[in-house]
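In: Pasting the sequence and the predicted coordinates here, then a few questions.
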Amino acid sequence: MSQIGIRNLAATVTTSTSYKVWDAALSLWHSNVSSVKAATKTSYIASPIPHRRGCTRRPDCSRTHIQNHKEELKLEIQNSRQVVYAGVDPTATSLHVGHLLPLLCLLHFHIRGHQIIPLIGGATGLIGDPSGRSTERPLSEESVVEHNVHSLTTAIQRFFSRATEYARDRLQPSQTPLLQPDVRNNLEWTKDMGLLEFLRKIGIHSRINSMMGRESVRARLESQQGISFTEFTYQLLQSYDFLNLHETAGCNIQIGGSDQWGNIVAGIDLINRVNAASNSGGRNAKGFGIVTPLLTTATGEKFGKSAGNAVSLDETITNVFDFYQFFLRTPDADATRYLKMFTLLPMSRIDETFHMSKQRPEKRIAQRLLASEVTELVHGRDAVQRAEIATAILFDNDCKTIRAEEAVKALRGLPVFHAWDKADLFGIPLAKMATRLQITSSNSAARQLISAKGLYLNNQPVTDPNQTLSIRDLIDGRIVVLRVGKYKQAVVALSTHGVCTHGI
């Protein structure tokens, strides 16, 4: 699935083949700032998502079993404060960029006064979600899951704190007081539930034919390995999450990636069956699902990987510079699409950036804006300044205009940064220096690079294989940059007790 869709499966379900599926466009992404400002004065949510953002899929109403209940959902959102949740299983200690779309969906609800519940799967994380996997997920130790839950709780709270500040700088404040995100752990309502209680409360309403028809289950049943009963019941636990939050917190909307579609359907189905069994009479509570795309790049690669590793939202795992660079290196074909999805910029600004980028692609205007916006969203404004300074000193031809103090502050702690004494820095051939800094494999390799104009000093090619470093080469009397190719570089700063000034 390539676009965000909303599916409301609140209708009575009779068999596994007779679901009434509705696609609708939820009011999440706004078309321009003025429309948001007008909407926040009169309602909880802004105008519907414009399809030109690439964030929604137009409902297919050509078949009789497809209906468009967009207006029904829109009215519910506009007329009452909603409770919305999205789940994250604790398979790691940190969030990564693949979580951004569901988090941004929650953010759009949050900044318009709705109650959001980021749900961490302390229980489901012990089971393992089979969605999108061809093999059994190894069971995690309870202590590992508990540690990850604690880390993710802190990470989610930090994300919404910074993201809310980011939103305040770009949108008119909501007329509705903002509620604190209610971070929860689904172990709270499952740890004391016994098997018999689970079977009587949840199992009685769950139909095997529907469970077998879920894509995540069907794909595994067709594989050689098959699927264990443990993973088979994962959808029941996620369904119970939705039911529990529906009953205890009034939650009617679940957000998840498109691979979670089957589990979201199962939760809405469970809500319907429990409501019907309880003879709720006039009760009209309905469940809705918001499905976000599992993003890929224009070349078909999975979004969110850098050199095979997930790009973390935790600065201690993926430093701010690398995070900024990940978005700065976005291909031209993806940059505008990501600006629409990952930022709160008005469409007019994005369209303007798109046209400027087409006229001067070498300036990477869209990528620079994207990197700046997403870095501020996740890490704050100060982090953007540090990342931009680090980028300038490592890649810009006019890096000599940068102040050494700012550069050291921006680069300190990065693998490319080194502090040397005078004796280690001056008089040494640049070829040998590059080898000591491990950006070349040997002195001879460095000399060959110099002959081919492939070694750069302060982003200018070195032409003399015997050149040594002098005080005149230092940027602002303290730092020097050596680079091989585009992305292999090292920055050396004189240790503070050996700082030089020009003219010494």
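Out: Thanks, I have the structure now.

In: only C-alpha atoms for contact and neighbour calcs from this point on.
Out: Fine.

In: Need the residue closest to the centroid of this structure.
Out: The centre of the chain sits closest to Leu100, judged by CA atoms, centre = their mean, with a distance of 2.3 Å.

In: Use this one as the comparison:
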Amino acid sequence: MNIIDELEWRDAINQQTDAEGLRELTNEKAVSLYCGVDPTGDSMHIGHLIPFMVLKRFQLAGHRPVILIGGATGTIGDPSGRQSERSLQTLDEIQANVDALSAQLNKLFITEGDNQIRMVNNYDWTHKINVIEFLRDYGKNFSINTMLAKDVVASRLDSGISFTEFSYQILQSLDYLHLYQNEDVQLQIGGSDQWGNITSGLDLIRKKEGAEAKAFGLTIPLMLKADGTKFGKSAGGSIWLDPNKTTPFEFYQFWANTDDRDVVKYLKYFTFLSKERIDELAEKVQSEPHKREAQKTLAEEMTTFVHGEEMLEQAKRITAALFSGDIKSLTAEEIEQGFKEMPTFEATKEPKNIIDWLVDLGIIKSKRQAREDITNGAISMNGERITDLEFEVNDSQAIGGRFIIIRKGKKNYSLVKMH
């Protein structure tokens, strides 16, 4: 299957500058292509993954992808999708983000072999250009009228846009020209909000290299959830690839909780499963939705891809323990992951009667209610039901010497940190 056919089946193409020409080119030879990310933070989130998964598919089809880290463009700020100016970071902050993103992308995408994904930083060629060269050699090729008509700029005219962010599309165009001339790159891919920047780059290439220059652009659709909200967010905020920002358990749970209406789309976008396997899972969504096999498969594939097999197994252990109530099977580290978003209390290691302990911490409001809940068997500590009103809590019961988990009823968990 031609790579373009595969992307079409996966509903991963929004716009192409020359669909017929790109299909012809990808049939003829191994194509060099690129996708970029600006170092505005020290981690990518799952929304950033969308174009890079397409880049990876090109690699698996035998093409030669390039990942561009925007060490230069990151100092400017991409106005795409924003209605206000981005706060400028120091060069040291940007370099720290470049290092962090490079390590993250390297772990996920860089492989050995003839068609390995290469990584470049646009600061390497941009910082050598002085302001006169920039204006004469590049700025002269851009019409203000055309730049104003681009959606990325037009959407900002009412709220205002600085010359700095206005010039972003010139810098990104310069990137495409440089890669076309020096890395034989003939295709740029990006999210749908990058269409204006991509077509500006193609215009610059043709002005510099001639109207017959073979260069192409392809964008990926904006991903929305079935309820119309933006993909990649949870109640706690963005789903990050950095395990220190979003734990592997939280990452796993995000995918496992995917709506039935979205899960097949996500399987197509984010996994490398075959069409046959995805069709099989799609059928299961219709015939056996209660088993959530498609969601479990999606969660397993994505957690393995981003965090590895060991972290997947850990996430599954935490999930199983929460479902069964077998809290004692978890390590302190797993407790920290699994209960990160649950109500948290702090207690001293001083021994105390269970009733006084629960009320003093604020887990239960009154001693009468505490006695009633314990007598009725509604209170569990670390997975074991407590029915003795004289039970004494002490630090020996803390998992890893650090945590006690209280469950009231079936679903109300509280994390108690012992110190």
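Out: Okay, I see it. Small disclaimer: the values here were computed from a predicted structure and weren't measured.

In: Just give me the match in the second structure for the residue nearest to the centre of the first structure.
Out: Here Leu100 of the first structure is matched to Leu49 in the second structure, going by TM-score structural alignment.

In: can you pull out the helices in the stretch 301-419 of the second structure?
Out: Along the stretch 301-419 of the second structure, the segments classed as helices by DSSP state H, counting those that start in this stretch run 309-324, 332-338, 354-361, 367-375.

In: For Thr247 of the second structure, find the nearest of these.
Out: Closest of the helices of the stretch 301-419 of the second structure to Thr247 of the second structure is helix 332-338, at 6.1 Å (criterion: CA to CA).

In: Tell me the helices and strands packed up against the longest helix anywhere in the first structure.
Out: In the first structure, assigned by DSSP state H, the helix with the most residues is helix 142-168. Identification of packing neighbours for helix 142-168 of the first structure by 3 or more CA pairs under 8 Å, 6 or more residues apart in numbering; DSSP states H and E yields helix 100-110, strand 115-120, helix 365-379.

In: Okay, buried residues for it please.
Out: Residues of helix 142-168 of the first structure classed as buried by neighbour count (16 or more other CA atoms under 10 Å): 145-146, 148-153, 155-157, 159-164, 166-167.

In: How about stretch 25-35 of the second structure?
Out: Within stretch 25-35 of the second structure, the residues that count as buried by 16+ other CA under 10 Å are 25-26, 30-35.

In: so that stretch matches what in the first structure?
Out: Aligning stretch 25-35 of the second structure against the first structure (TM-score structural alignment) gives residues 76-86.

In: That stretch spans what distance, first to last residue?
Out: 19 Å (CA to CA, to the nearest Å).

In: Kindly report the same for stretch 393-402 of the first structure.
Out: Start-to-end, stretch 393-402 of the first structure (CA to CA) is 7 Å.

In: got the buried residues for it?
Out: So, applying 16+ other CA under 10 Å, buried residues of stretch 393-402 of the first structure: 393-395, 399-400.

In: for stretch 442-452 of the first structure, which positions count as buried?
Out: Judged by neighbour count (16+ other CA under 10 Å), stretch 442-452 of the first structure contains these buried residues: 443, 446-447, 449-450.

In: so how far is that stretch from its chain's centroid?
Out: In terms of CA atoms, centre = their mean, to the nearest Å, the centre of stretch 442-452 of the first structure is set 41 Å apart from its chain centre.

In: Now tell me what touches that stretch from outside.
Out: If you take CA atoms under 8 Å, 6 or more residues apart in numbering as the criterion, stretch 442-452 of the first structure is touched by 431-432, 434-435, 440, 455, 461-465.

In: circling back: which of the buried residues of stretch 393-402 of the first structure lies closest to Ser312 of the first structure?
Out: For these, the nearest to Ser312 of the first structure is Leu394 (22.2 Å; CA to CA).

In: didn't that closest one look like it was pressed against Val480?
Out: No - the criterion here is CA atoms under 8 Å, and Leu394 of the first structure misses it with Val480 at 9.7 Å.

In: any residues in contact with both of these two?
Out: Taking CA under 8 Å, 6+ apart as the contact rule, Leu394 of the first structure and Val480 both touch 458, 491.

In: Can you tell me the residue that sits opposite Glu283 of the second structure in the first structure?
Out: Glu283 of the second structure maps onto His355 in the first structure, by TM-score structural alignment.

In: burial of that match, as a residue count?
Out: By the criterion of other CA atoms under 10 Å, His355 of the first structure has 13 neighbours.

In: Please report the distance of it from Ala366 of the first structure.
Out: According to CA to CA, His355 of the first structure stands 9 Å off from Ala366 of the first structure.

In: Also Phe109 of the first structure?
Out: Noted for Phe109 of the first structure: a distance of 27 Å to Ala366 of the first structure, by CA to CA.

In: The two: who's more crowded?
Out: Using other CA under 10 Å, the more surrounded residue of Phe109 of the first structure and Ala366 is Ala366, with 29 against 23.

In: Now list the buried members of the contacts of stretch 442-452 of the first structure.
Out: Here, 16+ other CA under 10 Å leaves 431-432, 434-435, 440, 455, 461-463, 465 buried among the contacts of stretch 442-452 of the first structure.

In: now, among these, which is nearest to Gln260 of the first structure?
Out: When these are ranked by distance to Gln260 of the first structure (CA to CA), Thr440 comes first, at 45.9 Å.

In: picking up where we left off before, export the buried ones among the contacts of stretch 442-452 of the first structure as TSV, with columns for distance to Gln235 of the first structure.
Out: Formatted as TSV, those follow (distance: CA to CA, whole Å):
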residue	distance to Gln235 of the first structure
Ala431	59
Lys432	59
Ala434	55
Thr435	54
Thr440	51
Leu455	55
Pro461	58
Val462	60
Thr463	63
Pro465	64
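
In: quick check, nearest of those to Val274 of the first structure?
Out: Among these, Thr440 lies closest to Val274 of the first structure (CA to CA), at 65.8 Å.
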